[in-house]
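> the amino acid sequence is not available; the structure is as follows:
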C-alpha cells in the first residue's frame, strides 16, 4: 500500500517549508539539490527535515498539508517538538475584539 508523507523542512534562513509527497527520500533529494530552481527551498538551502507524518489516504495527507500551511510558526513548532497538546492553547483567539474577551471591552 502506498503511503503519503506531509513534511516540514527548516530552511537555512529559519523559515519553514511544508509539503506532501509519496516518496520522502526522492523529495528530500530534490529539495537538497535544487532540482527545481524556482522552488521556494532552492534559494534557502541547506534544508533539514524537522517533521513528517504518514498517511495512507492522499486526501487526508493533502488536507493536513493545507491545514499546516495555514498555521502560525508557533503551531508548526509545537508539532515539530511533538507537543500536540499545545495546539489547542495556540488556537485560542487572543484579540481584544474576540467574543471571548467581550466583557473586557
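It's in. As the structure is a prediction and not an experimental result, all values here were calculated from the model.
> C-alpha from now on. contacts and neighbour counts both.
OK.
> so in the chain, which helix runs the longest?
The longest helix of the chain (DSSP state H) is helix 58-69.
> which residues touch the next helix-or-strand element following that helix?
Beyond helix 58-69 in the direction of the C-terminus, DSSP states H and E gives the next helix or strand as helix 73-80. Applying CA atoms under 8 Å, 6 or more residues apart in numbering, the contact partners of helix 73-80 are 16, 50-51, 68, 84, 86-87, 90.
> from the chain's centroid, how far away is helix 73-80?
Offset of helix 73-80 from its chain centre (CA atoms, centre = their mean, to the nearest Å): 8 Å.
> for this structure, what spans make up the strands?
Per DSSP state E, the chain carries strands over the ranges 4-10, 16-21, 48-55.
> need the winner for burial among those.
strand 4-10 (a mean of 22; mean count of other CA atoms under 10 Å).
> alongside the first one, take a look at this:
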C-alpha cells in the first residue's frame, strides 16, 4: 500500500501579524505558489497579505484527516493557533528552507 502525504500548514507574513491555514499534498510547491501570488497578482488571501513564511506544518497519511484538521484549525481563534505554532516552533522561525 502506497504512503500518501498530505500537509496541513500555517504561513504568516514577515511581521507575523497574519496567519493563513491551508492543506496540500505538495508543501514545497504550495509555498512557492503563495510567494509568487504575493509578488504578483495577489489573487488569494495569502497573496494579498504576503503570507508565505511557513511557521507550522503537520503530515497526514489520509486526505480526509488532513481536510478535517485544516477545517478544525481554521475554526480556532488566533491564540489557539499561536499555541499550536509555539508547540512545534516556539521561536516562530521561518521553516520554508526545511521543507523537503
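Structure's in. What do you need? Since this is a predicted model, take the numbers as computed values, not measurements.
> what's the closest of the strands of structure 1 to residue 41 of structure 1?
Closest to residue 41 of structure 1 of the strands of structure 1, according to CA to CA: strand 16-21, at 7.4 Å.
> show me what that closest one is packed up against.
In terms of contacts (3 or more CA pairs under 8 Å, 6 or more residues apart in numbering; DSSP states H and E), strand 16-21 of structure 1 is packed against strand 4-10, helix 58-69.
> I'd like the ones you listed as TSV, with distance to residue 27 of structure 1 appended.
Output for these, formatted as TSV (distance: least, CA to CA, whole Å):
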stretch	distance to residue 27 of structure 1
strand 4-10	10
helix 58-69	15
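> whereabouts in structure 2 does the longest helix of structure 1 align?
Helix 58-69 of structure 1 lines up with residues 63-74 of structure 2 when matched by TM-score structural alignment.
> list the buried residues of the matching stretch.
Within stretch 63-74 of structure 2, the residues scored as buried using 16 or more other CA atoms under 10 Å are 63, 66-67, 69-70, 73-74.
> so which of the residues you listed comes closest to residue 43 of structure 2?
Scanning those for proximity to residue 43 of structure 2, where the rule is CA to CA, the winner is residue 74, at 19.4 Å.
> verify the stated contact: that closest one with residue 23.
No - between residue 74 of structure 2 and residue 23 there is no contact under CA atoms under 8 Å: 10.8 Å.
> columns distance to residue 1 of structure 1 on top of the contacts of helix 73-80 of structure 1, output as CSV?
Shown next, in CSV, are the contacts of helix 73-80 of structure 1 (distance: CA to CA, whole Å):
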residue, distance to residue 1 of structure 1
16, 29
50, 25
51, 22
68, 25
84, 27
86, 32
87, 30
90, 35
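> closest one of these to residue 4 of structure 1?
Distances from residue 4 of structure 1 to the contacts of helix 73-80 of structure 1, taken by CA to CA, are shortest for residue 51, at 13.5 Å.
> appreciated, that's everything.
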